[in-house]
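Asker: below is the sequence, then the predicted model.
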Amino acid sequence: MFNFTFSLRDLEFFLLIVVRITCFIHTAPFFGMTNTPNRVKIGLGVLISALVYQTLTPVHPEYSTVLMYALYVLKEAVTGIIIGYSAAICVAILNFAGHLVDMEIGLSMVSLFDPVSRDSVTISGTYYQYTVLLMLMISGMYQYVLAAIIETFNLIPVSGAVFNSDKILNAMLTFLRDYLALGFRLCLPVFAAMLLLNAILGILAKVSPQLNMFAVGIQLKILLGLGVLFLTVGMMPGASTAILSEMKKMITLFAEAIT
């Protein structure tokens, strides 16, 4: 049941909730896309904050000056950004794998603007990213992401975040290890096909030196690379599961680092 009793201290508490959730939405994957209007992001943040406020016992921050309250606001903003960032960086694994694939098949010079990462990505990176994000949306990833930020209010009370630099560094190092491992696992089929093709072209260059293997090799690499990408569509559900597991792991590690 909703409680409509509202005081100035309650408003201060509610605004801190709004800051954390809105900053999270601006950095989280899918919700933070640049083609999503800012009004929608802010409106969604306020709506979720109003629902979360009804489930929490107000803990009014103690402060004597406006500057101290501004520090509480800054702390909540950083908390929301860190939690959203921990989910968003997992999408970068797909861009990394796509970049490696395009370097192998000769399409690394072709780039597109990605509204999710707000950066230029390669064709294969875009393919990996949107395919996996679509599967994650179907599987309910957005529900987990929203549930994660709501659950942080039980783990990290409003104005109660304590930033542990050692745990944050450990979380970043863990992500770096998984970033490389998952990225190379995604592009391994293309790597194997390109290795086999390069071996065949090397043998043909020795057998028939008069053939222009450079011109032939570029076309064969593109055709074979695109063919392998088409044949490995079946591995995308497994990739989306791995990305979702990594996202859960990173959100947990970063949330524990600021507890």
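Answerer: Thanks, I have it.

Asker: rest of the way, CA atoms for contacts and neighbours
Answerer: OK.

Asker: residues making contact with stretch 57-65?
Answerer: With contact meaning CA atoms under 8 Å, 6 or more residues apart in numbering, stretch 57-65 is reached by Arg9, Asp10, Glu12, Phe13, Tyr69, Tyr72, Val158, Ser159.

Asker: which among those residues end up buried?
Answerer: Asp10, Glu12, Phe13, Tyr69, Tyr72, Val158, Ser159 (16 or more other CA atoms under 10 Å).

Asker: second one coming, line it up with the first:
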Amino acid sequence: MVTILENYPAFLLVFMRITAFFVTLPLFSYRNIPNTHKIGFSFFLAYIMFISLEPPAIEIDSQYFILILKEALFGLIIGFCAYFILAAVQIAGSFIDFQMGFAIANVIDPQTGAQSPLIGQFLYTLSLLLMISLNAHHLLLDGVFYSYQFVPIDQLFLPLGEENIIEFIVQTFNSMFIIAFQMSIPVVGSLFLVDIALGIVARTVPQLNIFVVGLPLKIGVSFIMLILVMGALFLLMQQLFETMTYTIRGLMELLGGVGNEPS
């Protein structure tokens, strides 16, 4: 077994990929997690992967700095891919908030520090808890471990300009918005029917102040529908975790050149 001191350039490359992976990875990249804990966890995980992978001997030369940039870019891309797949939950929540009237009230997302919708942050928190309960975060760690089978340490460049990679990313965005639409359509559809009913009432009973009655009615209907469809939302979240895993694997295959070989 090769020690770190005998092949420390390769260990630094492994450590760079895992650290960059944790920068954008959901749950592991939260701002309320101390940076010392992130770096320490990345170091010990990199050590475990280093002694398990037995990487080739790498020397520090002019190509080594290119390898460092490649490892950092690859880790950021894979972590961001997992993040924007899981962001479908927040997009679904923003659809619901817009129809409920909660779009004017936002909360701070602890991961990005930006403002996010109320229902979107609520559903996103539930999705993270479900991911932990299903051990789906272990699949993310397995993904970064098996990424060395697709993109080895000594690979110099990432084929980011390939047409099939761009097409794969577009299809991933498409599937993310489809899942977000599926998660939000029960509540949004019911609120659309409430709007139609309020419009009919406004025309038939003009003495009734619809603006006073409509907002609490839509909020009440939204919470009732959220309670009724919560089980279906959890099933869609499980499907989202599967999509996230397959997307990360497919992107690693394309970046490693597996999907770029001519048929």
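Answerer: Good, I have the coordinates. Owing to the predicted nature of the structure, the values given are computational and were not obtained by experimental measurement.

Asker: just to revisit the earlier point, tell me which of the contacts of stretch 57-65 of the first structure is nearest to Met236 of the first structure?
Answerer: Val158 (38.5 Å; CA to CA).

Asker: what's the match for that closest one in the second structure?
Answerer: Under the alignment (TM-score structural alignment), Val158 of the first structure pairs with Ile153 in the second structure.

Asker: now its match: how far from Thr247 of the second structure?
Answerer: Remark: distance between Ile153 of the second structure and Thr247 of the second structure (CA to CA, to the nearest Å) = 21 Å.

Asker: and the gap between Phe28 of the second structure and Gly143 of the second structure?
Answerer: Applying CA to CA to Phe28 of the second structure and Gly143 of the second structure gives a distance of 14 Å.

Asker: how about Asp97 of the second structure?
Answerer: From Asp97 of the second structure to Gly143 of the second structure the distance is 33 Å (CA to CA).

Asker: more neighbours: which of these two?
Answerer: Asp97 (24 against 17; other CA atoms under 10 Å).

Asker: Provide the secondary structure category for the more buried one.
Answerer: Following DSSP: H, G, I helix; E, B strand; the rest coil, Asp97 of the second structure is assigned to helix.

Asker: just checking, it touches Gln121?
Answerer: No. The pair Asp97 of the second structure / Gln121 is not scored as a contact, 10.5 Å apart, by CA atoms under 8 Å.

Asker: separation between Arg31 of the second structure and Val23 of the second structure?
Answerer: Where Val23 of the second structure is concerned, Arg31 of the second structure sits at a distance of 10 Å (CA to CA).

Asker: just want to know which of those two has more residues nearby.
Answerer: Neighbour totals were compared for Arg31 of the second structure and Val23, and Val23 leads with 17 against 14 (other CA under 10 Å).

Asker: which residue lines up with that one in the first structure?
Answerer: Counting by TM-score structural alignment, Val23 of the second structure corresponds to His26 in the first structure.

Asker: over to the residue of the second structure positioned farthest from its centre. Which of the three states is it?
Answerer: The centre of the second structure is farthest from one residue, Gln207, which by CA atoms, centre = their mean lies 48.6 Å away. Following three-state DSSP, Gln207 of the second structure is assigned to coil.

Asker: what separation do you get for it and Val213 of the second structure?
Answerer: For Gln207 of the second structure, the distance to Val213 of the second structure equals 12 Å [CA to CA].

Asker: just Gln171 of the second structure next, same as before
Answerer: Distance, Gln171 of the second structure to Val213 of the second structure, by CA to CA: 42 Å.

Asker: how about Met1 of the second structure?
Answerer: From Met1 of the second structure to Val213 of the second structure the distance is 72 Å (CA to CA).

Asker: neighbour-wise, which of the two wins?
Answerer: Legend: neighbour count by other CA under 10 Å for Met1 of the second structure and Val213, higher for Val213 (11 against 8).

Asker: alignment lookup: that one to the first structure.
Answerer: In the first structure, Val213 of the second structure lands on Val216 (TM-score structural alignment).

Asker: please name every helix or strand in contact with the helix or strand that contains Val212 of the second structure.
Answerer: Using DSSP states H and E, Val212 of the second structure maps to helix 210-228. The contact analysis (3 or more CA pairs under 8 Å, 6 or more residues apart in numbering; DSSP states H and E) places helix 210-228 of the second structure against helix 88-100, helix 163-204.

Asker: could you redo the last one with a cut-off of 10 Å?
Answerer: Helix 210-228 of the second structure sits against helix 88-100, helix 163-204, helix 230-255, with contacts defined as 3 or more CA pairs under 10 Å, 6 or more residues apart in numbering; DSSP states H and E.

Asker: once aligned to the first structure, how far is the shortest one on average?
Answerer: Its aligned residues in the first structure lie a mean 0.5 Å from helix 88-100 of the second structure after superposition (mean CA distance after the TM-score superposition for the first structure).

Asker: cool, thanks, talk later.
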